[in-house]
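Asks: pasted the sequence and its predicted model underneath.
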Amino acid sequence: MSHGLGERWLQAAYGDAAWLRALRPLEALYRWVVEYRTSRYRNGRRRIWRAPVPVIVVGNVTLGGTGKSPLVAWLARHLSEQGWRPGIVSRGYGGKAEQGAGYPLHVTLDTSSAHSGDEPRMLARQTGLPVVVDPDRPRGARALLEKGCDILLSDDGLQHLALGRDLELVVVDGRRGFGNGRCLPAGPLREPLSRLDEVSAVLINGEPAFVPPAGAWTFRLVPVRWRSLADGTSHTLAPLPFHGPVHAVAGIGNPQRFFTTLAELGVEARPHAFPDHHRFTAQELTFGDDLPVVMTAKDAEKLDAVTLERGWVLEIEAEPPVDFAAWLDTRLSGLR
């Protein structure tokens, strides 16, 4: 599915377009495949590797951005503050380890995002903790254990059942919710909504525009600072470090969320939306004028070969409720 077609399909799935009804027979097939695959793990026909330390999986049941990565970063920082030594394992979507280096790939700020993917390098930058990319999650987890980690975070790992887990946290976009409530390809769901009955907690990014599952927590994504792409220095949110209009670039799962945040900060933005995980070229970020270019932290990790002297990154952080943090600490207290 091309990027353009994929974006149009995603908009249709969240908007419940009538033409998607023709895909419901394929949805039935997809659901059968998901159930068959899951049953093979449950009945022992496919092996589940269980780490000797707690494993927290953070994922979603929908396609498209939900704000999952900022929550992973918050979890990593919170666990460190509680005395844990966390490590993060990721699939590294959008990246491929170079020939010879292979997997598991230990991610640093010197790692090309073409090899690691954008989100793992962003998490390494934001947390300063060990981050490993590996399509084989158990192998990546073992690499983190060798680094001395005593608790593991599996980023976007809900459907990667080969890695055993102690807690499953599902993140949901508060504005888009579950779309038309149907599975691929007739809707945006990776798994049926009944999957939510099995997870440890559901966290909704922003006030929900739908009836939330019982017991779900709501959290916020909060802008915290600007970072200059020219020299890496940080600046407070206000006053703005630039004047007048800017070009706002977003190659994330839900670009409109970023554009809305900019408007709330008083930024006069000219929006440019790209597909999720899009790798930018210098030409795509050249707009024929001298206006600054602002982007998300995730997008900034994809500028390996692009220099933006007037580029700015809006850094955001997740802000979960206090009672969620208390619940998490209680659940983990019995796993030390």
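Replies: That came through fine. Predicted, not measured: the structure shown is a model, and the values here were computed from it.
Asks: when you work out contacts or count neighbours from here on, use the C-alpha atoms and nothing else.
Replies: Noted.
Asks: can you give me the helices in the stretch 101-250 of the chain?
Replies: For the stretch 101-250 of the chain, applying DSSP state H, counting those that start in this stretch gives helices covering 113-116, 118-127, 137-146.
Asks: between those, which gets nearest to residue 38?
Replies: Smallest distance to residue 38 across those (C-alpha to C-alpha): 16.4 Å, for helix 137-146.
Asks: which elements pack onto the closest one?
Replies: Secondary-structure packing of helix 137-146 (3 or more C-alpha pairs under 8 Å, 6 or more residues apart in numbering; DSSP states H and E): strand 86-90, strand 131-133.
Asks: run the chain-centre distance for the strand or helix carrying residue 298.
Replies: Assigned by DSSP states H and E, residue 298 belongs to helix 297-300. Distance of helix 297-300 from the chain centroid (C-alpha atoms, centre = their mean, to the nearest Å) equals 12 Å.
Asks: quick one on the thing from earlier: the helices of the stretch 101-250 of the chain: which one's closest to residue 292?
Replies: helix 118-127 (21.7 Å).
Asks: second structure for comparison follows:
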Amino acid sequence: MREPHFWSNPQRHPGWQAHLLAPLGGLYALATKRRVAKAPEGYKARVPVVCIGNINAGGTGKTPTTIAVMQRLQTQGVAAHVVSRGYGGSLKGPVRVEERTHRAAQTGDEPLLLAAFGPTWVSKDRAQGVAAAEQAGAEVILLDDGFQNPSVQQDAAIVVVDAQRGFGNGRCLPAGPLREPVTTGLARADLVLSIGNRAAQEVFTSLWGAQIASLPHATGALEPLPTGMDWRETPFLAFAGIGHPEKFFDTLRALGANLVHTEALQDHQALPPALLTRLAAEAQMRGAQLVTTEKDAVRLPKEMRAQVLTLPVRLNLDDWSPLDAMMSRIGVPQRPA
């Protein structure tokens, strides 16, 4: 589902649609509150558990955040494992994801991408996944999503937010983009991480600075990895099935790429042969090169991966000290390499 335009309206003027849907948003918020508050006590791991989640529905940058945090811990000599529900995958788990043998249809696209950076587990039952990671030697467990799921006790929680979009109009689904009210969610958070360029960060601080003032706040931006590719030389047909495909297209344009066509897909959308055949035929007709995101690339059939370029991006934090301090506070071991 494409995000309705009124979800991005200012909090003070959310739009008539948001007002009309406000009662349903209130019910959604109440259901989330009850699920979090009244569920049986979750599984308590023997090692620190850090949730990387969000208050918004849809893409905010959780996957690149998980990659960045995992790599940060690895440089400090910490064995970090990721546990995910494996959205879109068929495996019930718990099972450790093998990048070379599993397929996205089995594990979900995000776990398959994460497995390239470190030990990653999929489990529909998060508690079982955490227990499996513990047994395999994890010293810290990163929960990929699950901020509103109480089945595992969390020692710390990072709320990831797109700095440009912020918390939208401040309303809960379907009146707005939120899974729960901002104040309710932030009351359980230990750190807010806003992702975006300097201008976007200024917008976020101006609109939401008061709400996050009591929490440590880290900022960062997604930046393309240098690949040696001159993006200005070739016409491109870009496609993406992520939370906000236009961000990927804008990144390509910022690199100088000439996008002759863009195909915005649904988040996690399957890539059936008919769709890929159409995209390949259109690219050939336009004399363009196909290009997509890393997350979409893992859903491509093996026989087509050589035909599609991938633009890798990584999250760079302006200052790691808020996150390092949080990890130290909950007892994550740090052994500088």
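Replies: Perfect, thanks for sending it. The structure displayed is predicted, hence computed values, not measured ones.
Asks: just the TM-score for the two chains, thanks.
Replies: The TM-score (TM-score structural alignment, normalised by the length of the first structure) is 0.86; 309 aligned residues with a C-alpha RMSD of 1.9 Å.
Asks: mean neighbour count and distance to residue 268 of the first structure for the helices and strands packed on helix 137-146 of the first structure - can I get that in TSV?
Replies: Putting those into TSV (neighbours: other C-alpha atoms under 10 Å; distance: least, C-alpha to C-alpha, whole Å) gives the following:
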stretch	mean neighbour count	distance to residue 268 of the first structure
strand 86-90	28	35
strand 131-133	30	36
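Asks: between those strands, which one is closest to residue 213 of the first structure.
Replies: strand 86-90 (26.9 Å).
Asks: can you check which part of the second structure the closest one sits on?
Replies: Mapped onto the second structure using TM-score structural alignment, strand 86-90 of the first structure covers residues 80-84.
Asks: how far off centre is the matching stretch?
Replies: Worked out by C-alpha atoms, centre = their mean, stretch 80-84 of the second structure lies 14 Å from the chain centre.
Asks: check the mean deviation of it from the first structure.
Replies: After superposition onto the first structure, stretch 80-84 of the second structure sits on average 0.5 Å from its aligned residues (mean C-alpha distance after the TM-score superposition for the first structure).
Asks: other residues contacting that stretch?
Replies: Contact with stretch 80-84 of the second structure is made by 70, 73-74, 111, 114, 118-124, 126, 129-130, 133, 138-145, as judged by C-alpha atoms under 8 Å, 6 or more residues apart in numbering.
Asks: check stretch 318-327 of the first structure too.
Replies: 70, 71, 73, 74, 217, 218, 219, 220, 221, 222.
Asks: can I get the buried part of the residues you listed as one PyMOL selection?
Replies: Only the buried members of the contacts of stretch 318-327 of the first structure enter the following PyMOL selection, criterion being 16 or more other C-alpha atoms under 10 Å:
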select buried, resi 70+71+73+74+217+218+219+220+221
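Asks: okay, angle between the very next helix or strand once past the helix holding residue 298 of the first structure and helix 118-127 too, please.
Replies: Sequence order places strand 311-319 as the next helix or strand after helix 297-300 of the first structure, per DSSP H and E. Taking axes from the mean of the first three to the mean of the last three C-alpha atoms, to 10 degrees, one finds that strand 311-319 of the first structure is oriented at 80 degrees with respect to helix 118-127.
Asks: strand 311-319 of the first structure maps to which residues in the second structure?
Replies: The aligned range for strand 311-319 of the first structure is 308-316, by TM-score structural alignment.
Asks: need the helices of the stretch 101-250 of the first structure in CSV (columns: mean neighbour count).
Replies: Shown next, in CSV, are the helices of the stretch 101-250 of the first structure (neighbours: other C-alpha atoms under 10 Å):
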stretch, mean neighbour count
helix 113-116, 23
helix 118-127, 23
helix 137-146, 21
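Asks: trace stretch 252-259 of the first structure over to the second structure and give me the residue numbers.
Replies: The aligned range for stretch 252-259 of the first structure in the second structure is 242-249, by TM-score structural alignment.
Asks: hmm, back to that, now tabulate the helices of the stretch 101-250 of the first structure in JSON lines and tack on distance to residue 42 of the first structure.
Replies: Output for the helices of the stretch 101-250 of the first structure, formatted as JSON lines (distance: least, C-alpha to C-alpha, whole Å):
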{"stretch": "helix 113-116", "distance to residue 42 of the first structure": "31"}
{"stretch": "helix 118-127", "distance to residue 42 of the first structure": "29"}
{"stretch": "helix 137-146", "distance to residue 42 of the first structure": "17"}
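Asks: tell me which of those helices lies nearest to residue 298 of the first structure.
Replies: Closest to residue 298 of the first structure of the helices of the stretch 101-250 of the first structure, according to C-alpha to C-alpha: helix 118-127, at 5.9 Å.
Asks: neighbouring contacts of the match of stretch 252-259 of the first structure?
Replies: Counting by C-alpha under 8 Å, 6+ apart, 58-60, 238-240, 262, 264-268, 293, 295-296 sit against stretch 242-249 of the second structure.
Asks: next, the buried residues of it.
Replies: For stretch 242-249 of the second structure, using 16+ other C-alpha under 10 Å, the buried residues are 242, 243, 244, 245, 248, 249.
Asks: which of the residues you listed sit farthest apart?
Replies: 243 and 249 (12.5 Å).
Asks: what about the longest helix in the first structure?
Replies: helix 24-42 (DSSP state H).
Asks: contact partners of the helix or strand that that one is followed by?
Replies: Using DSSP H and E, the helix or strand that directly follows helix 24-42 of the first structure along the chain is strand 55-59. Residues from elsewhere that reach strand 55-59 of the first structure, judged by C-alpha under 8 Å, 6+ apart: 68, 72, 151-159, 164-171.
Asks: please repeat the previous calculation with a cut-off of 7 Å.
Replies: With contacts defined as C-alpha atoms under 7 Å, 6 or more residues apart in numbering, strand 55-59 of the first structure is touched by 68, 151-158, 165-171.
Asks: check stretch 178-194 of the first structure too.
Replies: Contacts for stretch 178-194 of the first structure (C-alpha under 7 Å, 6+ apart): 10, 13-16, 20-21, 23-24, 26-27, 30, 61-63.
Asks: how much distance is there from that stretch to the middle of the chain?
Replies: 18 Å.
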